[in-house]
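Engineer: My questions are about this predicted structure, shown below with the sequence.
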Amino acid sequence: MKDVKVLGPGCARCNTTVEMVKAEAEKAGVPVTIEKITDYAAIAGYGIASTPGIVIDGKVVHAGGLPKADDLAKWLKA
């Protein structure tokens, strides 16, 4: 089970990122738990200055803008 955190204030891009993670995880057959982190202090704690950010199993893998589907699949399978 992959622990995925999507960091952002809850904007449209952040919500789209959550849906992208769900879709790619389902395609890859990778079970995930997804948590949305909207608290600015918590986001800053990950060193993210630009949202949305993605943290998988405690590691920041993306920050700023929508991720590419191919990258998401790669990160989820790692």
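Structural biologist: The structure has been received and is ready for your questions. This is a predicted model, so every value here is computed, not measured.
Engineer: contacts, neighbours, all on C-alpha from now
Structural biologist: OK.
Engineer: Asp39 touches Pro9, doesn't it?
Structural biologist: Yes - between Asp39 and Pro9 there is a contact at 7.2 Å, judged by C-alpha atoms under 8 Å.
Engineer: Comparison target, given below:
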Amino acid sequence: MDIKVLGTGCAKCKSLEEVTRKAVEEKGIDANVEKVEDLIQIMTYGVMTTPALVIDGKVAVKGRVPSVEEIKDLL
């Protein structure tokens, strides 16, 4: 599974990365979690509001930090 956390480095972006990594660990799944901070790359996903979570190439969440449980449901 390929997971990308899109964000420029703000507190919410860092928080999303943390809860995403925790959700992956709790589910025990094999996933590559990558933090993407480049605005050009972020815009290729059509995201104008960060943070955003991309799972296997599809934007799952944008503009907010979901709970660990919500991310686990998305995975």
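Structural biologist: Okay, I see it. Because the structure is predicted, anything quoted here is derived from the model rather than measured.
Engineer: that older thread, for Asp39 and Pro9 of structure 1, indicate the residue with more neighbours.
Structural biologist: The neighbour count for Asp39 of structure 1 versus Pro9, taken as other C-alpha atoms under 10 Å, is higher for Pro9 (17 against 13).
Engineer: For Thr16 of structure 1, list the residues it contacts.
Structural biologist: By C-alpha atoms under 8 Å, 6 or more residues apart in numbering, the residues touching Thr16 of structure 1 are Leu66.
Engineer: Tell me, how many residues neighbour Thr33 of structure 1?
Structural biologist: 12.
Engineer: And it, how far from Val21 of structure 1?
Structural biologist: Noted for Thr33 of structure 1: a distance of 10 Å to Val21 of structure 1, by C-alpha to C-alpha, to the nearest Å.
Engineer: Tell me how far Gly28 of structure 2 lies from Gly46 of structure 2.
Structural biologist: 30 Å.
Engineer: what's the longest helix in structure 2?
Structural biologist: helix 11-27 (DSSP state H).
Engineer: Okay, buried residues for the helix or strand just after it please.
Structural biologist: Following helix 11-27 of structure 2 in sequence order, the next helix or strand is strand 32-36 (DSSP states H and E). Buried residues in strand 32-36 of structure 2, counted by 16 or more other C-alpha atoms under 10 Å: 33, 35-36.
Engineer: Nothing else from me, thank you.
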